[in-house]
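Enquirer: this one's structure only:
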């Protein structure tokens, strides 16, 4: 199984009022929590790559120093999450040498979930790989969470998304093909939209 681990880090954070992903928790920029966990996941998976899509020059500089593949999505190109998904898939298709004997999947992560549990994500991906459904999601309290995984056969539909429509739009159209990994650990899905969220989640996760 070949995994493309994609971190979506190009949002403009309008509700936060500033460049959210550079805000610090215990001295660490927010985006680093997700990125560091994804890199650890990549080390544990047999075949994988990490790709970051960002609108932040600082994140691009950090990724290049760490030899993590990064592409920019900013300015008029950045029309919402759909444009980040599209840029990541277009980039991957220029890099890949597809093998008929290797199943491949794209895994999308968001950059504002500092509590994400890489052990549970690894279990999720391993279970997804062991069954026949082509879409996967982590599910908690009957809600689909992030990250989400898509077999490459869904790339054409993902490339047709627009504005702020993300992968869940495709998932809702193919519910019969969605594998749900159930977890009770809701704290790992806490995301940050406002400064109040940042303080609340920092206290909850790191007090």
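Expert: Alright, I've got the coordinates. These figures come from a predicted structure and were not determined experimentally.
Enquirer: Every contact and neighbour count from this point should use C-alpha atoms.
Expert: Fine.
Enquirer: Can you tell me the closest non-neighbouring residue to residue 47?
Expert: Using Cα to Cα, 6 or more residues apart in numbering and skipping residues adjacent in sequence, the residue nearest residue 47 is residue 2, 5.0 Å away.
Enquirer: So the one you found sits against residue 103, correct?
Expert: Yes - in terms of Cα atoms under 8 Å, residue 2 counts as a neighbour of residue 103; the distance is 6.1 Å.
Enquirer: more crowded one of those two?
Expert: Taking other Cα atoms under 10 Å, residue 2 and residue 103 do not tie; residue 2 has more neighbours (17 against 13).
Enquirer: how about stretch 123-134: buried residues?
Expert: Going by neighbour count (16 or more other Cα atoms under 10 Å), the buried part of stretch 123-134 is 124, 125, 128, 129, 134.
Enquirer: hang on, the third one packs against residue 136?
Expert: Yes - at 6.3 Å, residue 128 and residue 136 qualify as touching, with contact defined as Cα under 8 Å.
Enquirer: what's the overlap in contacts for the two?
Expert: Residues touching both residue 128 and residue 136 (Cα atoms under 8 Å, 6 or more residues apart in numbering): residue 179.
Enquirer: contacting residues for residue 48?
Expert: By Cα under 8 Å, 6+ apart, residue 48 lies in contact with 2, 3, 4, 5, 42.
Enquirer: Can you flag which of the residues you listed belong to strands?
Expert: 2, 3, 4, 5 (DSSP state E).
Enquirer: Below is an additional structure, to be compared with the one above:
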């Protein structure tokens, strides 16, 4: 089963008034935690593609051994990052989309989702906690065209809504790992808690 990881790291951080991905939790930038978790999944992915606009993030992607593509049009919405990532990906069974502002994701969680996809290769795999969906999400290759046709700030959720029969929710007891750093309050909490592995 071949899956490409696509790490989306080109968000505008509108609610933070700065590039949140370059803010630090402990001794690492926020985005470095997801890089580390994905890298630690040795042999899980055919390729890892980072989509970013910041040169430091792109440089770190290269140093980590990941492929990367620069998003010069992140202001046009999340769909641009999705399209660039899918375009860069190869002929694979699926695409696993990560957001770079989730520093708590663990290797075992990634592997649990990949195992679910291996057992259900025609399903969109979504982590779920308390009936709330999260990221990362795995889309089978058959959805490539729909992903490439996204526009504006329409992310994968629009495809998920249209394909409710083709979903598989993978349940988790805690939503800790799926927490995004979207506000200064989120960031302050993360700094106090630090990142637990």
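Expert: Received it, and whenever you're ready, just let me know what you need. All of these numbers come straight from a predicted model, not from anything done at the bench.
Enquirer: Give me the TM-score for this pair.
Expert: TM-score for the superposed chains, counting by TM-score structural alignment, normalised by the length of structure 2: 0.93, backed by 196 aligned residues with a Cα RMSD of 1.6 Å.
Enquirer: returning to that earlier point: reformat the ones in strands among the contacts of residue 48 of structure 1 into TSV and put distance to residue 69 of structure 1 next to each item.
Expert: Putting those into TSV (distance: Cα to Cα, whole Å) gives the following:
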residue	distance to residue 69 of structure 1
2	16
3	14
4	11
5	11
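Enquirer: Go through these and name the one nearest residue 36 of structure 1.
Expert: Nearest to residue 36 of structure 1, judged by Cα to Cα, of those is residue 5 at 11.9 Å.
Enquirer: I'd say that closest one and residue 107 touch.
Expert: Yes - using Cα under 8 Å, residue 5 of structure 1 makes contact with residue 107 at a distance of 5.0 Å.
Enquirer: Which one of the contacts of residue 48 of structure 1 is nearest to residue 159 of structure 1?
Expert: residue 4 (15.8 Å).
Enquirer: quick one, what contacts the closest one?
Expert: Counting by Cα under 8 Å, 6+ apart, residue 4 of structure 1 touches 48, 49, 50, 51, 104, 105, 106, 107.
Enquirer: Quick one: map the third one onto structure 2.
Expert: Under the alignment defined by TM-score structural alignment, residue 50 of structure 1 is paired with residue 48 of structure 2.
Enquirer: any idea whether that match is helix, strand or coil?
Expert: strand (DSSP: H, G, I helix; E, B strand; the rest coil).
Enquirer: quick one: the closest residue to it other than its chain neighbours from residue 12 of structure 2, how far?
Expert: Nearest residue to residue 48 of structure 2 in three dimensions, chain neighbours excluded: residue 5, at 4.7 Å (Cα to Cα, 6+ apart). Per Cα to Cα, to the nearest Å, residue 5 of structure 2 is found 21 Å from residue 12 of structure 2.
Enquirer: who's more crowded, the two?
Expert: Set side by side, residue 5 of structure 2 and residue 12 show more neighbours around residue 5, with 24 against 17, by other Cα under 10 Å.
Enquirer: which residues does that one contact?
Expert: The contact partners of residue 5 of structure 2, taken as Cα under 8 Å, 6+ apart, are 45, 46, 47, 48, 49, 95, 96, 97, 98.
Enquirer: which of those residues show up in structure 1 as well?
Expert: Shared with structure 1 under both residues aligned by TM-score structural alignment, their matches' Cα atoms under 8 Å, the contacts from these are 46, 47, 48, 49, 95, 96, 97, 98.
Enquirer: Would you list the buried entries among those residues?
Expert: For the kept ones among the contacts of residue 5 of structure 2, a burial check counting by 16+ other Cα under 10 Å picks out 47, 48, 49, 95, 96, 97, 98.
Enquirer: quick one: which two of those residues are the most distant?
Expert: Greatest spatial distance among those (Cα to Cα): 47 and 98, at 13.3 Å.
Enquirer: Could you count how many residues lie near the aligned partner of residue 118 of structure 1 in structure 2?
Expert: Residue 118 of structure 1 maps onto residue 107 in structure 2, with residues paired by TM-score structural alignment. Residue 107 of structure 2 has 17 neighbouring residues, counting by other Cα under 10 Å.
Enquirer: what's near enough to touch the residue nearest to residue 107 of structure 2 when sequence neighbours are not counted?
Expert: In space, and not counting its chain neighbours, residue 107 of structure 2 is closest to residue 37: 5.4 Å by Cα to Cα, 6+ apart. By Cα under 8 Å, 6+ apart, residue 37 of structure 2 lies in contact with 105, 106, 107.
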